[in-house]
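Colleague: Build the 3D model from these lines:
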Amino acid sequence: MKITRVICHAYRMPLKTHFASSRVKMTHRELVVVELQTDGSETGVGWSTTAGVGAAAAHALIIGYLAPMLVGSDPRNNERIWQQLWMECHAAGPGGITTLALSAIDIAVWDLKAKAAGEPLYRMLGGARQSVDVYASAINLGLSTAELVTQVRHQLADGYKAFKIKVGRPGPYDDLERCRAVRDVIGDEGILMLDANQKWSLPEALQRIRILSDVGPLFVEEPLLSDTIDPHAKLRAATGVPIAVGEQLCNRFEFWNYCREGAADILQPDVWKVGGITEFLKIAALGAAIGIPISPHGAMEISVHLAAALPNAMHVENIFGLNLFDFGATRQAPDIVKGRITPSDTPGHGVVFAREALTEHLLVPGEEIERSPLYLPLA
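Modeller: Purely as a prediction, here's the structure:
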C-alpha cells in the first residue's frame, strides 16, 4: 500500500453558542481535515481542531511542506512517517502548529492502517475494553448558579455520572457556592471535576483549591499557566487535591517534564495537539510506567478508541457544543448511553465528515480572518 495523493482543507466553523471560560472567549472552532489516497481502494481521513486560531497555518504547513514527503510512503509504517515529519519540522518548533499539522496526518495514517488490517481502530491499538465512561463537560463559567444546576440536571437525566465544570470566578466563595450547588444535584456518588483554564497564580491556586476541596473534586484541571512546572509540584504537595494537566502540552517530552518533577496526578493529552495517535500512545506509556492515569482531553471521536485500547485510560470527555457533531462537522451524533460510549466497530475510526456543510466555512489560504481575540486580557 502506498500513499498517492494528499488532500487537505481547513475550515472555520461558527459555534451555535459562544462560550467563555476564565481566560477564553470562543466563537468558532477551526478544523484541519487530511485525506490520504492510496494505490488501493482505501482512503484514510484525519483531522485536528483548534479553539479558533491556527488552522490556516497548520494547513499551509501540510500542503507546502509535509504532503510532498508523504507521497510514496506506506501508511502501515506509522513510526517511520511520524519521525520523518516531526524531525523535518523540529527546527521550526517541536509542538504547536507542528503537532497540529502532524496530528491530522497521523490520524489519517492510523485510519488507513486499521482499514488495511480490517479492524476497528480501538482493537488495532490494543482493545482493552469494549466501551468506556464518558463525562459531561461544558464551558459554563458564564452561567448563573441556577442555569448551571439546570444544565447538570439535564446531563444527569441523560445518564451521565461524572461532570466537569469551570471555575475561576472573581471571588473564591462564588466558585464554592456553584460547586456546592452541583454537588447537591449529583450527590456523594457523582464524580465532580473542576477546570480553571490556567487562571490562577500559585498563591491564588493554593487558597482556591483549599476552599474548593470541600466539594471533593476528582481533580482540578489546569490551575496554573501550563508552562510553569515547579509551581504545579508545589501546589500538588501543599493541597493534597489531585492536579490534572496536559491540554496545552504538545509532546511526550513536555509530559515527561511534569512526570519527573512530580507535578501531575492525571495526564490529559489531546490527540489533536500532541502529534496524533503515535505520540499519544507514548504519553500513555509514560503514565503507565509511573502509575499515572490518562484522561484524554476532548477529541471524543478519537479519544473513545484510545481509551478503549489503553488500560490506564480513565474515561473520555464530551464537551457539549464542541464535539464534531455539535459544531456541524459530522451528521452522526455520538451514541452515548447511560454515560458510556462504544467505539465504532467498522474498520478504521468510523468518523464521516459532513463535507457539504464544511465547504461553506472553508478557510481561503492567505485571506485575512475576521475575528475577535481568543484570550481575554488579564484583570
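
Colleague: When you work out contacts or count neighbours from here on, use the C-alpha atoms and nothing else.
Modeller: OK.

Colleague: What are the boundaries of the helices in this structure?
Modeller: All helices of the chain, identified by DSSP state H, fall at 55-61, 67-70, 78-89, 97-117, 121-125, 145-157, 172-186, 202-212, 230-239, 252-260, 277-290, 300-309, 355-359.

Colleague: between these, which gets nearest to G246?
Modeller: Of all the helices of the chain, it is helix 252-260 that lies closest to G246, at 7.2 Å by Cα to Cα.

Colleague: what's near enough to touch G52?
Modeller: R12, M26, T27, H28, R29, E30, L374 (Cα atoms under 8 Å, 6 or more residues apart in numbering).

Colleague: now G348
Modeller: W110, D111, L112, K113, A114, K115, G118, E119, P120, L121.

Colleague: switch the cut-off to 7 Å
Modeller: D111, L112, A114, K115, E119, P120, L121 (Cα atoms under 7 Å, 6 or more residues apart in numbering).

Colleague: swap in R183?
Modeller: By Cα under 7 Å, 6+ apart, the residues touching R183 are V215.

Colleague: Compute the distance between it and D214, please.
Modeller: 10 Å (Cα to Cα, to the nearest Å).

Colleague: Would you agree H232 is in contact with A263?
Modeller: Yes: applying Cα atoms under 7 Å, one finds H232 in contact with A263, separated by 5.1 Å.

Colleague: Here is the second sequence; please produce its structure so I can put it next to the first one:
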Amino acid sequence: MRIADYRITRFQFARDRVIGDSQVRIDTVNLSTVELIDERGQVGLGFVQGLFHPHPDQAEIQRVFEEEVWPDLDGQVPVALAHRVRRPRGGNQRAPGFPFEEAIQVALWDLAAKQAGLPLHRFLGSSRDRVPVYASGLDFHLDDAAFMEFFGIAADAGYRAFKIKVGHPDFERDLSRIDLLKRVTPRNSLMMIDANEAWSAKEASVKIGKIRDLGHDILWVEDPILRHDFEGLKMLRSATPWTMINSGEYLDIAGKHALLRAGATDMLNVHGPVTDVMRLGWLAAEIGTPVTLGNTVLEFGVHVACALPEVDWLEYSFQNFEHLVEEPMRIENGWIFAPDRPGHGLVLSEEARRDWMRPDVLHRADLGEAPPHSRGRAAAPKARERV
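Modeller: Now for the predicted structure:
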C-alpha cells in the first residue's frame, strides 16, 4: 500500500517540572507530529521535538513539509523508503527547513509494520518484548527536596536503576546528590551519572576516582567530556576500569561510527531515528559494544531496544507525554514492554487533538497549567530514608 496523505499536528504545553542538566534548562514542551496515511487509511506516526524554542505556527510547518518533504513521500511504499540508502552530495546534503528527519523515519517504520500486521519490534527482528528501564531525573535544576521526592516516587514504582545529573561547578553538590539518591532508593540499586560534557578529561578522571573512593559504585558515567575528544575518552576508559564510559549521545550517525571505530567508549548512547539506530546497533553488535537507548518520545524506542541484542537499558524520564496517546507503553517493576499491537502501538488520541493542539505559537505565560501526570507523580509520597 502506498502513502496517500498526511497530517501535521502542533502541540505546546507547560512541563510539570523544570528539566535539564549542567548546560540547559527547559520548562515547556514543544512537539509536532507527522502522520503518514496509506490508501487504506492506516497511519504511521512520527514525532518532532523541539527542546528550547517553540515550533513555528502549524501552517508554516505544513508549508515546509508540503514543499520539501511530501514530494519524496507521495505515492511511495513505506517499507521501500524505510530501507532506502541515500548518498547526498554537495548542496543536496542539507536538512529540510524544519527538522522532520527523525519523524519521517519513525512514521515510515510504524506504517510499514502496520501494513505487515506486525509489532514494530517483531518487524525489526526482535526475539524479546521487554528490556530493563531506568529512572532518569533530568534533575539538575531541582532543589534537594524535589530531587528526593522524584527519586523516592521512582523507587516506589519499582525502578531499581537511577540516573542523575552531575557536572555542577561545586563538586561537593554532585557528591551530595549521590548521597541523597542513596538515601531514598533501595540498597543494591544501580546508579548512573551524567555530566553532559561538563568536565575535561583529566578533571573527569579525578572526580570519578573521588566518587569511587567515597564508596559509591557507578554503573556508567555518561558524556563526561567533549563528544569529539576521542583520545580523552580512551584515557578515561583506561583510568576508570571500575565503571563504564557511555558516550555518543551528541554525535550524528557518522560521528557515532567514528566513536566506535576509535574504541573511545565502553557503551554507545543512541536515541530515536529507527533506520540510523538499527544500523549503528548492528555495527555495535559486530564489535561487542553495549548500546543504551536514551530518551525517545513516548518511549517508542523500546521497539529498537528489543530488536538489538546489545541493548541492556532504556531510559525513562517521566516527561509527561502519555496524555497525548490512546495507550502509552507499559512499564512495570523496572521493565518496559513493547506492545503487541501492529506498528509501534502509539496512536494520537482525539482528546489530545482537542485539548492540547496549539496551531499558533503561544508565549510561555499563556500556556497555563501542565497536564496532570499519568504515571502517578501527582500523588507523591513523602521522601523517605534508604531502606
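
Colleague: And the TM-score between them?
Modeller: The TM-score (TM-score structural alignment, normalised by the length of structure 1) is 0.84; 357 aligned residues with a Cα RMSD of 2.8 Å.

Colleague: Go through structure 2 and flag its longest strand.
Modeller: Selection of the longest strand in structure 2 by residue count, based on DSSP state E, yields strand 3-20.

Colleague: Superpose on structure 1 and give me the mean offset of it.
Modeller: Comparison of strand 3-20 of structure 2 with structure 1 after fitting gives an average deviation of 2.5 Å (mean Cα distance after the TM-score superposition for structure 1).

Colleague: I'd like to know which elements that strand is packed against.
Modeller: strand 25-38, helix 58-64 (3 or more Cα pairs under 7 Å, 6 or more residues apart in numbering; DSSP states H and E).

Colleague: Any buried residues in the last one, and which?
Modeller: Okay, so that is helix 58-64 of structure 2. Using 16 or more other Cα atoms under 10 Å as the test for burial, helix 58-64 of structure 2 gives Q58, I61, Q62, V64.

Colleague: Likewise for the longest one?
Modeller: Of the residues in strand 25-38 of structure 2, those buried by neighbour count under the rule 16+ other Cα under 10 Å are 25-38.

Colleague: do stretch 276-292 of structure 1 as well
Modeller: Result for stretch 276-292 of structure 1 [16+ other Cα under 10 Å]: buried residues 276-281, 283-288, 292.

Colleague: Farthest-apart pair in these, please.
Modeller: So for the buried residues of stretch 276-292 of structure 1, where distance means Cα to Cα, the most widely separated pair is G276 and I292, at 20.2 Å.

Colleague: before we move on, back to that, now render the buried residues of strand 25-38 of structure 2 as TSV, adding distance to I3 of structure 2.
Modeller: Formatted as TSV, these follow (distance: Cα to Cα, whole Å):
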residue	distance to I3 of structure 2
R25	39
I26	36
D27	36
T28	33
V29	29
N30	27
L31	23
S32	20
T33	16
V34	13
E35	10
L36	7
I37	6
D38	4
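
Colleague: what about the corresponding residue of structure 1 for V79 of structure 2, how many neighbours?
Modeller: With TM-score structural alignment as the matching criterion, the partner of V79 of structure 2 in structure 1 is R76. Look at R76 of structure 1: counted by other Cα atoms under 10 Å, it has 18 neighbours.

Colleague: Please report the distance of the closest residue to R76 of structure 1 other than its chain neighbours from A299 of structure 1.
Modeller: Spatial nearest neighbour of R76 of structure 1, chain neighbours left out: K113 (5.1 Å); criterion: Cα to Cα, 6 or more residues apart in numbering. Going from K113 of structure 1 to A299 of structure 1 by Cα to Cα gives 20 Å.
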